[in-house]
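**Q** predicted coordinates and the sequence they were generated for:
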Amino acid sequence: MPARPETDTTPPSWGESLPRLAVKLVVLIAIVILSHYAIDFALSWAESLPAHSEARAERLILLAIFVAYALLIALPFVPGIEIAIALLVLRGPEFALPIYLATLGGLSLAFLAGRLVPIRSLKRFFLDLHIVRAAALVDRLGPMGPAQRVRELQRSLPRKHARIALRYRYVGLALLINMPGSGLIGGGGGICLMAGMSGVFSPRATLPTLALAVMPFPVLMWVAGTNGLMPWLPA
């Protein structure tokens, strides 16, 4: 079969696209399942540690747990907030700062990984789904710089909403990450990955946005735990 021209936006037949979509779905499900097993293992590991331990080996184990947590929440559809709550319930406000740093590190990793993925890689995905207009938009955005992409999106999206959505896109990113049920649209890792792939979010503004976006929950748990407002948390 001759290679498709890069600018070709003719969708393949369902016979061609469905196997590719099925493989992507199976890989995604496998990642989510393995992530849950890894989460359970990490939590069981943390639960077995004595509280306030100063042993060097146990500090290394805790470091490994938080590194694993950061890597897990960088993945799409992994429920980061649920893992953070479980870790806080195990050790209370003592874990608030490490959870904050690990969450920020994981989401930043997802965003930076997304910036390494060419936006044109979305074209085949949209064509497999027969979303031709989105594939054509990716074609137009591919060779553009960030400012040009924003202007092109403003022209392509419904005029009533485009200016607000794009002008306040960093606020929107922060709200999406903290939105209840965000796991259904990819979780924090998936949202940050797509933000990086879009090319309209600069690292200079995105990383401080993420630092502020993930701050409320750990701060709330730390304040509540240290002041006895949540007696079920370990002191």
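**A** Perfect, I can see it now.
**Q** switch to C-alpha atoms for all contacts and neighbour counts from now on
**A** Fine.
**Q** if you tally nearby residues, what's the number for Met215?
**A** Residues lying near Met215 (other Cα atoms under 10 Å) number 17.
**Q** for it, which non-adjacent residue is closest in space?
**A** Distances taken as Cα to Cα, 6 or more residues apart in numbering place Tyr100 nearest to Met215, at 6.6 Å, with adjacent residues excluded.
**Q** next up, the contacts around the residue nearest to the spatial centre of the chain.
**A** Nearest to the geometric centre of the chain sits Gly189, at 1.3 Å (Cα atoms, centre = their mean). The contact partners of Gly189, by Cα atoms under 8 Å, 6 or more residues apart in numbering, come to 73-78, 106-107, 110-111.
**Q** okay, now the one to match up with it:
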Amino acid sequence: MSNPGRPFSWAGLLVRLVLLLALILAARHTSDWVLAHLPGALAEGAHPLRHGMVWGAMLAYVVLLMIPFVPGVEIGLGLMMAFGAGIAPLIYLCTVLALTLAFLIGRCLPETRVIALLSRLRLTRMADLLRQLQPLDTEARLAILMQSPRPRLLSYRFVILAAALNLPGNFVIGGGGGISLIAGFCRLFSLHGFILTVSLAVAPVPVAIFLFG
């Protein structure tokens, strides 16, 4: 007997993928638009933090940086290039905020739905592993995963996270938002450890611009 729900599930998955792609394309277009129009919208000599469009760009930067596969960091770099050292601390705080929000969203993703999706995609080994890890806390998950062929990678997971966030062109592996989302979903990173790692990882460029202009 055929399962009438299965075609509907695949159709729903296709719709979600199309919507996600549309969201990514819209976000990238928004990023390009902001970078192209923001400098010309400011009066010459005006302080950028007193202009409403700059604060709108900050909000757009936070939202875009949270979205996987969107190089939202380009807005932050564009703002710092346009307005110099004075805006670097705010860009830094917005970056940490955006990545932390993406991490928290990852924590809230329902594991049962992800497992079901992996099963439908025939990714049974990954689905089985998640099903095994689902009821466990962070320490228990690490104990199981440390039995993998490359357990030392888990010992350096915070270093790997920092390196991934600073990897040039990392939007092809999800960007800052996607990396943070997965970090939250896998539940191998504590919140305070994640925030500390992100705070250190994204600091060099804003600090350099703030100190040296």
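**A** Perfect, thanks for sending it. What you see is a predicted model; the values in this text were computed from it and never measured.
**Q** TM between them?
**A** The pair, once superposed, lands on a TM-score of 0.87 when counted by TM-score structural alignment, normalised by the length of the second structure; 211 aligned residues with a Cα RMSD of 2.6 Å.
**Q** out of the contacts of Gly189 of the first structure, which is most surrounded?
**A** Leu107 leads the contacts of Gly189 of the first structure on contacts (other Cα under 10 Å) with 30 neighbours.
**Q** quick one: it and Gly187 touch, right?
**A** No - counting by Cα atoms under 8 Å, Leu107 of the first structure sits too far from Gly187 to count as a contact (10.0 Å).
**Q** and Ile119 of the first structure, how many neighbours?
**A** The tally of other residues near Ile119 of the first structure (other Cα under 10 Å) stands at 19.
**Q** for it, which three-state class applies?
**A** coil (DSSP: H, G, I helix; E, B strand; the rest coil).
**Q** corresponding residue for it in the second structure?
**A** Under the alignment (TM-score structural alignment), Ile119 of the first structure maps onto Glu111 of the second structure.
**Q** OK, contacts around that match?
**A** Glu111 of the second structure neighbours (Cα under 8 Å, 6+ apart): 130, 134.
**Q** ok, it to Ser9 of the second structure distance?
**A** 17 Å (Cα to Cα, to the nearest Å).
**Q** same for the lengthiest helix in the first structure, what does it pack against?
**A** For the first structure, the longest helix by residue count, based on DSSP state H, is helix 14-47. Where contact means 3 or more Cα pairs under 8 Å, 6 or more residues apart in numbering; DSSP states H and E, helix 14-47 of the first structure is packed against helix 56-73, helix 80-91, helix 121-128.
**Q** got those as a markdown table, with distance to Met144 of the first structure columns?
**A** Converted to a markdown table, these look like this (distance: least, Cα to Cα, whole Å):
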| stretch | distance to Met144 of the first structure |
| --- | --- |
| helix 56-73 | 30 |
| helix 80-91 | 33 |
| helix 121-128 | 15 |
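**Q** out of those, which comes closest to Ala22 of the first structure?
**A** Proximity to Ala22 of the first structure, assessed across those by Cα to Cα, is greatest for helix 121-128 (10.7 Å).
**Q** contacts for the closest one?
**A** With contacts defined as Cα under 8 Å, 6+ apart, helix 121-128 of the first structure is touched by 9-12, 14, 17-18, 20-21, 132, 134-136, 138-139.
**Q** same check, this time on stretch 201-211 of the second structure
**A** Residues lying outside stretch 201-211 of the second structure but in contact with it, judged by Cα under 8 Å, 6+ apart, are 80, 84-86, 88-89, 91-92, 95-96, 162-163, 165-166.
**Q** what do you get for stretch 40-60 of the first structure?
**A** For stretch 40-60 of the first structure, the external contacting residues (Cα under 8 Å, 6+ apart) are 62, 65, 68, 86-87, 90-91.
**Q** tell me the one of those residues nearest Arg167 of the first structure?
**A** Using Cα to Cα, the contacts of stretch 40-60 of the first structure come closest to Arg167 of the first structure at Ala68, 34.8 Å.
**Q** which position in the second structure pairs with that closest one?
**A** Using TM-score structural alignment, the equivalent of Ala68 of the first structure in the second structure is Ala60.
**Q** one more: Val150 of the first structure?
**A** That one, Val150 of the first structure, aligns with Leu142 by TM-score structural alignment.
**Q** now its match. Nearest residue, chain neighbours left out?
**A** Of all residues not flanking Leu142 of the second structure in the chain, Leu188 sits nearest, at 7.1 Å (Cα to Cα, 6+ apart).
**Q** tell me how many other residues surround that neighbour.
**A** With other Cα under 10 Å as criterion, Leu188 of the second structure counts 19.
**Q** so the aligned partner of it in the first structure versus Leu207 of the first structure, what's the distance?
**A** Matched by TM-score structural alignment, Leu188 of the second structure corresponds to Val200 in the first structure. To Leu207 of the first structure, Val200 of the first structure is 13 Å away according to Cα to Cα.
**Q** name the helix or strand for the corresponding residue of the second structure for Gly190 of the first structure, please.
**A** Alignment note: Gly190 of the first structure maps to Gly178 in the second structure; criterion TM-score structural alignment. Assigned by DSSP states H and E, Gly178 of the second structure falls within helix 175-186.
**Q** which SS class is the residue mapped onto Val70 of the second structure from the first structure?
**A** Counting by TM-score structural alignment, Val70 of the second structure corresponds to Val78 in the first structure. Using three-state DSSP, the structure places Val78 of the first structure in coil.
**Q** the helix or strand hosting the match of Val150 of the first structure vs the first structure, average offset?
**A** Per DSSP H and E, Leu142 of the second structure falls inside helix 138-145. For helix 138-145 of the second structure, the mean deviation from the first structure after alignment is 1.1 Å (mean Cα distance after the TM-score superposition for the first structure).
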